[in-house]
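**Q** got a structure for you, letters missing:
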């Protein structure tokens, strides 16, 4: 079993070298025998005899398996899933059927009880489930609702808290003329959520129930004519954020002008919105019901829109065009993301991962903490040649070498959450200590700002660090010494700050408004929508945000 574990660990590295020390830690845990290193050498020798001498190479202080492109089923599956997410429904359905033909049983079926496998099993299971959602969306779009019902009933029963399967089942039943069964499925799922978790169904589920009750004509399947008459960009791809073109909005519904200092109310409903703040024009919008728990960030001059249901999507700020979509390496166990250059770093419950945007694959995974801690890693920042990540349950900020994953320093911080680099060091929000600055030259606390708690998020811009407080409805401006130099009242529920082009942007959730603060003059400008707002991020003159209610 240990030899099989070693082979699995090498294959899961996709040809990248794995250090002998890591193999020993993964296979034997915290108390390896004195003979562990010799056992590794023996297992490698046995595998070379079985697979061929050139298959496993010795590299530095570890080993790497030699793989040809497309040779590993997992690699082929992941590549097909990424390709299908951006494809028209007919091609996506076909490709994903071929992909699932590679899955003959559950991943790592005979190794699931090994301690090292816990993280990988969670990742692979999530990959299969998320890809199944994509496949079902495509097949529903092709009018295959009747055939899908038995499989969706099974999936909804096995994964009662994964609401997307229930939505797909309800839609398939309704399109098959079984409205009563669709509503009954909703009631069963809603009851299970309330009983087991004390949660109400998501807005997307409730909206679908209402549309079924009202016989919404948009729920009716479209007739499928000859292939040359089918739309090349079906509706499901919009829901997946995989289109290469933006969802343009009609000028009459989306254009509203905001003059300097004025406040205007919008007629937009629940949705994700990309706004040009210079002329007040909505560049693109996406239905909010299609995205569970959206979160927006920026990087490399682009917006990135994350969702539990629709992965991680790159959006052009000027046109609203979808540039690419990728599956987060930790699935729904992903916490935050940091786009840097040609990479995106992800934190999650099971570690830290780097996704390479040139090869469109995960190229590094690190676990710089105990893999069984519940929340894992949260806040992430880049600075002073290192990655900095917040380990909430371990009450420390980790300084990580981005090339090797080695932890270079551990700085004790009670309950650290948000991180931001700049203005003299690394800034950390602590649940009990306020706002702290870590000096990267000494890896120690150099300043403390007694910003009113709770701190919702932290950003750096224009030589200051900014922190929002949703309870007070304020944004605090702090210098590098920890002195609060200004406090701005933006509105109830102030959260999700971002900084761009000399301005701090704040989403005021309960106030239903977006506020910009000129860092130099302190001038405030407010956009009022009259609806509850969620996530937001700014990039120059453009802002992407969510209207949630």
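**A** Thanks, I have it. Bear in mind that the values here come from a model prediction, so they are computed numbers and not experimental data.

**Q** Could you use CA atoms for every contact and neighbour count after this?
**A** Noted.

**Q** Can you tell me what sits against stretch 416-425?
**A** Here stretch 416-425 makes contact (CA atoms under 8 Å, 6 or more residues apart in numbering) with 378-383, 388-392, 395-397, 426-431, 437-440, 457-461, 463-465, 479-480.

**Q** second one coming, line it up with the first:
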């Protein structure tokens, strides 16, 4: 049974705009699809409620102003073209004690929104206002339309985070946010059913683990996880899932599982052949016994289109990797983590996790992975491969650990860092910073949090968590690493690294290659990965100056370098578009190996002689 986490509201001031980070985190959205029978024409104004409240005009982000002004737009968008009376607006914006000038303030908000979105987008009707559906498209309405048409996978692509995330706690929006979340879960269940029917059980196990962790009493999700595990050849684990669900239902609700779940358990126990997925050929006819259906992956076009033939060939060659010299093979799939043996430079293990795994850290016999699309954190036991997922996080993409084994996780779109109790595998504490918490690191007795939108780093003293500091750094900082007695911060917009020494109020600046997306401290140096030119820059930590720039791409078009790590006697770089991990010898500063994975490597973690890599589907 979950316990409430302690919240430390370390809000150290500062104002900021909510911005869409879809480009940076690899998440996109689409409001219109010409194939839909209910498709709407492309509109200049697009309003997004499936996440934080955002709007674009002609593809450009619109500043929606104050939180109440944003809430007013959300209220009009939620009503879907219906008139909202001024009294209802006042009740929504000031539920307890509206000011005497409330009606006048509403007029001011409407005027400002019209200026931002176009004069006719919000129209006056009687004693109220309406958002003109002919001029503004709303993603939640598009989601419901696609869901009704049975296009669950496309509908789910519109989601960027919890619905109405920045206003969902307000009474007037809570019911709508809950309704949309229920529809999202139903869409997920439908899409997972389609994948299970197609024989894709291995792929959905990690996602279902995360969903069941977030919704442990939702029997339909529990049943789907049991079914997926059974079809993946993991019958014992499927029965364990049933046992945990029954225990939770009895303990929290005092009820036994429903008849459908009980029947599924019985069918698994007797190995009912009806649980196996149907096997179909490309044309839809059944395949002969023993013939397997080829897997098909939809990949988005990339900037390196000229290299697609090479990448596809490499992906095919890397579909399997030999394990520890054994005769069987490791299947490398998206939404997984793999372990590379640095002695052989071969993949020796692959473990399914949630969707779009990114940040990863290894600590005390476990690997922790941030699943961006699921908004969950997975803990993988490196001995048993058992996976436990933590749900309920607003957003997560970065993880680190301290010497006590505590795990710290942050996301792209929110000002929070969560501390995870590694023994109970649950959120124990939450910290808040000024804007958006991205990269995190621990060192010098402090938790360091990259505070993206205010171009700085927040320092949280782990001995006195209410004691904190703030150090300005370069433009658009993303990731950080602690080592050699200092914090090193990669600033993506101005191509610099900021060096912060504990106790000093100002950072030193080192110029590096453009768009540094990765940074690591170890193997005698600080290593910085450049996304723009696919190089790894070596910095001497004593002299704090660049001593070498190493090219890691095998293509003149670049490799879309995403991350670097140092350890196990080498430096490792993740080339996202080339679908490989590069090994650099720190003694010679030369590339000595390329490990082809066939999936998109995101983040690398070193644990002794083990190199762990999170993998997403190519193009995500």
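**A** Thanks, I have the structure now. As the structure is a computational prediction, the values presented were derived from the model and not from experiment.

**Q** Can you give me the TM-score here?
**A** The TM-score (TM-score structural alignment, normalised by the length of structure 1) is 0.53; 357 aligned residues with a CA RMSD of 5.1 Å.

**Q** from what I can see residue 431 of structure 2 touches residue 5, true?
**A** No. The criterion here is CA atoms under 8 Å, and residue 431 of structure 2 misses it with residue 5 at 10.7 Å.

**Q** Comparing those two, which residue is more hemmed in?
**A** Neighbours were counted for residue 431 of structure 2 and for residue 5 using other CA atoms under 10 Å; residue 431 has more, 22 against 14.

**Q** The more buried one falls within a helix, correct?
**A** No. Per DSSP: H, G, I helix; E, B strand; the rest coil, residue 431 of structure 2 lies outside any helix segment and is strand.

**Q** show me what contacts it?
**A** By CA under 8 Å, 6+ apart, the neighbours of residue 431 of structure 2 are 7, 8, 9, 10, 416, 417, 418, 419.

**Q** spatially speaking, which residue is in the middle of structure 2?
**A** Compute the mean C-alpha point of structure 2, and by CA atoms, centre = their mean the closest residue is residue 372, 1.1 Å away.

**Q** For residue 470 of structure 2, see how far away it is.
**A** The spacing between residue 372 of structure 2 and residue 470 of structure 2, counted by CA to CA, to the nearest Å, is 27 Å.

**Q** Residue 569 of structure 2 now?
**A** 34 Å.

**Q** just residue 188 of structure 2 next, same as before
**A** Remark: distance between residue 188 of structure 2 and residue 470 of structure 2 (CA to CA) = 41 Å.

**Q** How about residue 568 of structure 2?
**A** 33 Å.

**Q** Could you do residue 603 of structure 2 as well?
**A** To residue 470 of structure 2, residue 603 of structure 2 is 27 Å away according to CA to CA.

**Q** Those two: which has the busier surroundings?
**A** Using other CA under 10 Å, the more surrounded residue of residue 603 of structure 2 and residue 470 is residue 603, with 28 against 19.

**Q** And the helices in the stretch 201-350 of structure 2?
**A** Here the stretch 201-350 of structure 2 has its helices, by DSSP state H, counting those that start in this stretch, at 201-214, 219-231, 235-253, 259-269, 308-317.

**Q** Of all those helices, which one is nearest residue 335 of structure 2?
**A** Residue 335 of structure 2 lies closest, by CA to CA, to one member of those: helix 201-214, at 7.3 Å.

**Q** Tell me the helices and strands packed up against that closest one.
**A** When contacts are defined as 3 or more CA pairs under 8 Å, 6 or more residues apart in numbering; DSSP states H and E, helix 201-214 of structure 2 packs onto helix 171-197, helix 219-231, strand 346-352, strand 376-381, strand 387-390.

**Q** any idea which of those is most buried?
**A** Greatest average neighbour count among those goes to strand 376-381 (a mean of 25), per mean count of other CA atoms under 10 Å.

**Q** For it, which outside residues touch it?
**A** The contact list for strand 376-381 of structure 2 (CA under 8 Å, 6+ apart) reads 210, 353-354, 365-371, 386-393, 395-396, 425.

**Q** cool, and stretch 396-408 of structure 1?
**A** Contact with stretch 396-408 of structure 1 is made by 365-368, 385-391, 409-416, as judged by CA under 8 Å, 6+ apart.

**Q** same thing but at 7 Å, please
**A** 366, 368, 386-391, 409-414, 416 (CA atoms under 7 Å, 6 or more residues apart in numbering).
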